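In: What follows is a predicted structure for the sequence shown.
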Amino acid sequence: MCGIAGLFHLHTPKPVDPARIAVMTDVLIHRGPDGSGVWTAPGVGLGHRRLSIIDIGGGAQPMTSADGQIAVTYNGEIYNFAELRAELEQHGHVFRTHSDTEVIVHGWRQWGVDCLTRFNGMFAFALFDAGRQALFLARDRLGVKPLHMTRLSDDSLAFASELKGLMAHPLFRRKPDIRAAEDFLGLGYVPDDASIMAGVAKLPAGHYLLIERGKPMPQPTQWWDVDFSRRASGSTRALEEELVEHMRAAVTSRMVADVPLGAFLSGGVDSSSVVALMAEASNRAVQTCSIGFDRADHDETHHARLVAERFATDHRERIVAADDFALIDTLVTAFDEPFADASALPTYRVCELARESVTVALSGDGADEAFAGYRRHRFHAAEERVRGLVPKELRRSVFGALGGIWPKADWAPRPLRAKTTFQALATDGAHAYALAVGVTPPAIRERIFSAEAMRALQGHRAEARYEAAMKAAPARDSLDRAQYADLKIWLPGDILTKVDRTSMAVSLEAREPLLDHRLVEFAASLPASMRLRGGTGKWLMKKAMERYLPEQILYRPKMGFVTPISAWFRGALADEAEHIARGSTLAETGWFNMVALEGIVAAHRSGVSDHGRLLWQLLMLDRSLARLFGTAR
């Protein structure tokens, strides 16, 4: 994996100082500690930091064509590069290296923008074509690899893998965007269509941007989308076999590397399935690693060990403290933008453990989004059935009234926690699902924002993008629409950002075979009952994997990485909670009602309310703003 950065002058080919590109690139050294390169030409500069994975001796970047007319800097892997190379050679192309990077150069020459549809992989790249005086920026289908960009005052476009690459340019102006703060508090992350830095954009997943010098700056063009409107036909047995073949192909294609390779193993269905298929394809013991916790209710190492023993993997595990919050500043630096998914802490630790023995690790990420594995999918499907039976006005009056008077009891057994369900049933499915995916509800955000901030937001709502995505989804039913929105918003904004930043922070390449686009397209075509049945998510996947995995792995309750953040703010992080309310960077922004924040902190510390997740969000926002805008303590 790598880090990329560069500049492109949009109208006049002004000289580009190679030292400026080097500075932008060098702040990404964690993404590529094995080498660096800078290439410049009139009006353009490309930079690269390399983590050597394929063709270690010959794949240096930026890479140019033999005639010097094309140059590319690239972050990612093209898994089918060998097949594409053979096809391009039949068209007369001559290769000088054995790297997948060179396939991009020749693929552009042969197919133009259509080369993207032929690439099976994860990637973000910038290609300069001197003949066309054009810059071609592209990002993979699902957004595994990031690409940030901004317009500078000298009429140039700057781009980089991470925000810190843009911030290294002396013309970059730092100004926070309050809309991103609203998005962050609503969702727990800054989504792909937003940035905490005003004027910064992220190239959307499955999009490209083709800029020709002297012409108006175009909007990104979508080159791929997932379609839930088609339905696969066939027996359950036939679909099982097709699914296993897709999974097998996805895993084996991602096992190609010229460096040590292994896998994350949590003991859940997804990572266990990946390890099972790796073991089937490998002629040596698969290297696996797991993180455990010093609290039994958070620990999954027993299940991971069962899978490791079943497939005779070379397994390593490490126990860490459940209150492992010492990483906060490390994560703030790695993510740049505020990021409140607390599972980033154990994800960083498992990446750190993996990097001790391998350079590439396969993960199980993506199956929950593709095959309806989240609890919220089950709840949404059940609520939609009720919505289909009860007229809208009756739902609003009856369930709205119940939602208003029912006590909020997060501490109570699940059957008694009905307030949220009543409120959801009183509204439409898209709005209810957007709230279910979120973290801090709109009412609390309105309570903690200042009057000035509410005016500045001009009605902007974090949930609006989810509602729009669900309503515009190429889909047949409500489950389709929910999954589509997750794949377009939650997956790149939260899951893939988390894995990219934590793995790259320790110079580890993470690969997600369950996000192979052919597998995702197949999953989207499955009837809803094949994804979610009888309260069981990922139904067909689990059934297909029964030949590999025991029932206690396939059908046990989903745990995931859990962190006890509510307890932290009543214990070791109590002082941090007080700082949020009284002396933080948040107060300096003018965005927040500090009296309301004091009330939130007091209610949480006394045990009257549980505001642990909100306090974690506020802490991460405070630390990120301090780092980005120079007000760190």
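Out: Perfect, I can see it now. Residues are numbered from 1 along each chain as shown.
In: Please count neighbours and contacts with C-alpha atoms only from this point.
Out: OK.
In: ok, which stretches of the stretch 51-200 of the chain are strands?
Out: Taking DSSP state E, counting those that start in this stretch as the criterion, the stretch 51-200 of the chain contains strands spanning 63-64, 70-78, 121-129, 134-139, 148-151, 156-160, 200-202.
In: Give me the contact list for the last one.
Out: Read it as strand 200-202. Residues outside strand 200-202 that contact it (C-alpha atoms under 8 Å, 6 or more residues apart in numbering): 146-151, 192-195.
In: cutoff 6 Å now
Out: 147-150 (C-alpha atoms under 6 Å, 6 or more residues apart in numbering).
In: Neighbour count added to these, as TSV?
Out: Compiled in TSV, those are given as follows (neighbours: other C-alpha atoms under 10 Å):
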residue	neighbour count
Leu147	27
His148	21
Met149	22
Thr150	20
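In: Save those as CSV, and put in distance to Ala436 too.
Out: Supplementary listing: the contacts of strand 200-202 in CSV, determined by distance: C-alpha to C-alpha, whole Å:
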residue, distance to Ala436
Leu147, 28
His148, 28
Met149, 31
Thr150, 32
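In: Out of those residues, the closest to Arg231 would be?
Out: Leu147 (33.1 Å; C-alpha to C-alpha).
In: Skipping adjacent residues, who's closest to the closest one in space?
Out: Ser161 (4.7 Å; C-alpha to C-alpha, 6 or more residues apart in numbering).
In: another structure for you, compare them:
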Amino acid sequence: MCGIAGIFHLETAKPVDPSRVRTMLDRMPHRGPDGSGVWTAPGVGLGHLRLSIIDLAAGAQPMLTEDESLAVVFNGEIYNFADLRAELEEKGHVFRTHSDTEVILHGYRQWGEACVERFNGMFAFALFDARAQSLWMARDRLGVKPLHYALLSDGSLIFGSELKSLLAHPLLRRAPDISAVEDYMAYGYVPDDACLVAGVKKLGAGETLRLVRGRPLPGPQRYWDVSFADRTKSKPAELEEELVALMRQAVRSRMVADVPLGAFLSGGVDSSSVVALMAEASKQAVKTCTIGFDVASLDETAYADRIARRFATDHRTRIVSPDDYSLIDTLAFHFDEPFADASALPTYRVCELAREQVTVALSGDGADEAFAGYRRHRFQMQGERVRALLPAGLRQSVFGTLGRYYPKADWAPRPLRARSTLLELAGEGGEAYAASVGVTPYDLRRRLFTQDVKTALGAYRAEDRYVAAMANAPARDPLDRAQYADIRIWLPGDILTKTDRMSMAVSLEAREPLLDHRLVEFAARLPVSQRIRGNSGKYLMKKAMEPYLPQDILYRPKMGFVTPISDWFRGPLAGEAMAVAGGSTLAKTGWFDTKQLGKLAADHRSGLADHGRLLWQLVMLDKALGRLFGL
């Protein structure tokens, strides 16, 4: 796991100052504490920070072919590199190292851009081809590893693993993109097809971008997408067997490392499944770690302890207080853009605990998206069944009328928010699901924004991204469409961004075996009944893991990390809440109605309403604006 950065001149091969690339690297030293390197040639500069994982002695980057016609900087892991290396050696390629980085160079030489379709891994890399005078950038299929880039006024393109590395370049103009503020307020994160800094782009999951000197900047090309359009005809028993084989292969391929390796263990289905298969493959006790809370209703350590004992892992637990708001500035630094998923706090703590003993940790991320594990997937499926019973006009008349007159109850658990449910049933499925994944409803955002912002946004609405993704999904069923949109938008924008930034903050490599693309493709072909049955999501996965895990682990309600942010804003962070309405960076932007913000904070503090999540969003936006723009 590493950090990369670089500069490529698109028009002419002007010299690149190595110190400028070095400065870009220096902004993110946490991504590579074990070494660094900068290489320049006419018109190009590549930089690399190394967290040594494989071939500790000879895997330094930037890495060049022997004739120096190709050079690459690479962040991530190619898990099938040994098989690819053997295939390339049979074709006459001679290797000088045992690293997966060198496989990228020889793979490109043998197969050209099609090489990326052969790589099974998590990666973001930039490869310079001296003969073609081109720079080719690629990102893994699911978007585990990030890559930002921007075109500058001097005709150069800069790129980096984190936004802060681009901000180190003096020619990058720092101006906010107001549409990204709308996106953030809707979702709680800035999606991959947007950026809060105007002009900065993120290479999308499963995309490549080829730059050729002397030619205009092209658009990215997609080399992979998940399709829900086909259904497997295999029998349930065959599917269980195939799933376990795929999971076993994914876990074992991610256990290859020349440094200490372990796993996160929450005691839930996903992480417990990963640990079970790691224990099966390992000669030594698997190192596992769990974060517990000193509030019984939030604590899952008892479940994790049971799994640790069952598989005789080398287990460590640390109890922390949910009142971990002291990490706010740390989070703001590492995320760069505002990020309001409060589970980032305990994620940081569990990464911190893991790093005390290991350099690589396997996680259970991805199973909920691939196998339909979220409650919203069940609600969406049930809602679509109700919508199918009535014509659209009648639905709007009946449910819309009931919804408008039903008391508003945003404070209640989602199943009890009948008003929201009725209004969602009145609309179309895509609109309803877009609303369900959002954190601040459209009408509330419109009340918070000033007229100038609403005018600047015009007809732009963040939810339309989800509606369009679902409408255009390669899918057969409403559940397919919801999962497809989650994999394309939510997974890289929220889940994988959180895991990457929090693990890299402590120089830990996190690997996600349940996001092996072959596993995701397998899940997308499953009948709906093998994904959701009754009130159980991830149905096939749970059935397949019954020989490994206890019933109460497999079928207990999903918990996830919880933080008491509402209590914070009535206690130690009450001042932060009031500041968003006056005196803060956010208040100075002129984007929000300060009277509305003040009322939000006051109503929350008095207990009249619960706006904790929204206040957390606003505080994190305030922190990001100060760091990015110095407002």
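Out: Cool, the structure landed. Just so we're clear, the structure is a prediction, and the values are computed from it rather than from any experiment.
In: TM-score of the superposition?
Out: TM-score of the superposed chains, computed with TM-score structural alignment, normalised by the length of structure 2, equals 0.99; 631 aligned residues with a C-alpha RMSD of 0.8 Å.
In: Can you tell me which of the strands of the stretch 51-200 of structure 1 is nearest to Leu7 of structure 1?
Out: strand 156-160 (4.6 Å).
In: how much does the closest one stray from structure 2?
Out: Once the two models are superposed, strand 156-160 of structure 1 sits on average 0.2 Å from its counterpart in structure 2 (mean C-alpha distance after the TM-score superposition for structure 1).
In: how many neighbours does Ala401 of structure 1 have?
Out: Ala401 of structure 1: 14 surrounding residues under other C-alpha atoms under 10 Å.
In: how far away is it from Leu487 of structure 1?
Out: From Ala401 of structure 1 across to Leu487 of structure 1, the span is 33 Å (C-alpha to C-alpha, to the nearest Å).
In: do you know which of the strands of the stretch 51-200 of structure 1 lies nearest Ala475 of structure 1?
Out: Set against Ala475 of structure 1 and scored by C-alpha to C-alpha, these come closest in strand 134-139, at 23.8 Å.
In: Look at Ala257 of structure 1 and tell me its secondary structure.
Out: Following DSSP: H, G, I helix; E, B strand; the rest coil, the label given to Ala257 of structure 1 is coil.
In: After alignment, which residue of structure 2 pairs with it?
Out: The equivalent of Ala257 of structure 1 in structure 2 is Ala257 (alignment by TM-score structural alignment).
In: give me every residue that touches that match.
Out: So Ala257 of structure 2 contacts 53-54 (C-alpha under 6 Å, 6+ apart).
In: and Tyr433 of structure 1, which of the strands of the stretch 51-200 of structure 1 is closest to it?
Out: When those are compared (using C-alpha to C-alpha), the closest one is strand 200-202, at 24.7 Å.
In: Give me the distance from the next helix or strand after the closest one to the chain's centre.
Out: Past strand 200-202 of structure 1, further along toward the C-terminus, the next helix or strand under DSSP states H and E is strand 207-212. Relative to the centre of its chain, strand 207-212 of structure 1 is centred 22 Å away, using C-alpha atoms, centre = their mean, to the nearest Å.
In: Kindly report the same for stretch 340-347 of structure 2.
Out: 12 Å.
In: Read off where it ends up in structure 1.
Out: With TM-score structural alignment as the criterion, stretch 340-347 of structure 2 aligns to 340-347.
In: Ends of that stretch, what's the gap?
Out: Per C-alpha to C-alpha, stretch 340-347 of structure 1 runs 13 Å from first to last residue.
In: before we move on, what about stretch 340-349 of structure 2?
Out: 17 Å.
In: Now it: buried residues?
Out: By 16 or more other C-alpha atoms under 10 Å, the buried positions in stretch 340-349 of structure 2 come out as 340-342, 344-349.
In: what about that stretch, distance to the chain center?
Out: For stretch 340-349 of structure 2, the distance to the chain centre is 13 Å (C-alpha atoms, centre = their mean).
In: What of stretch 255-266 of structure 1?
Out: That offset, for stretch 255-266 of structure 1, works out to 20 Å (C-alpha atoms, centre = their mean).
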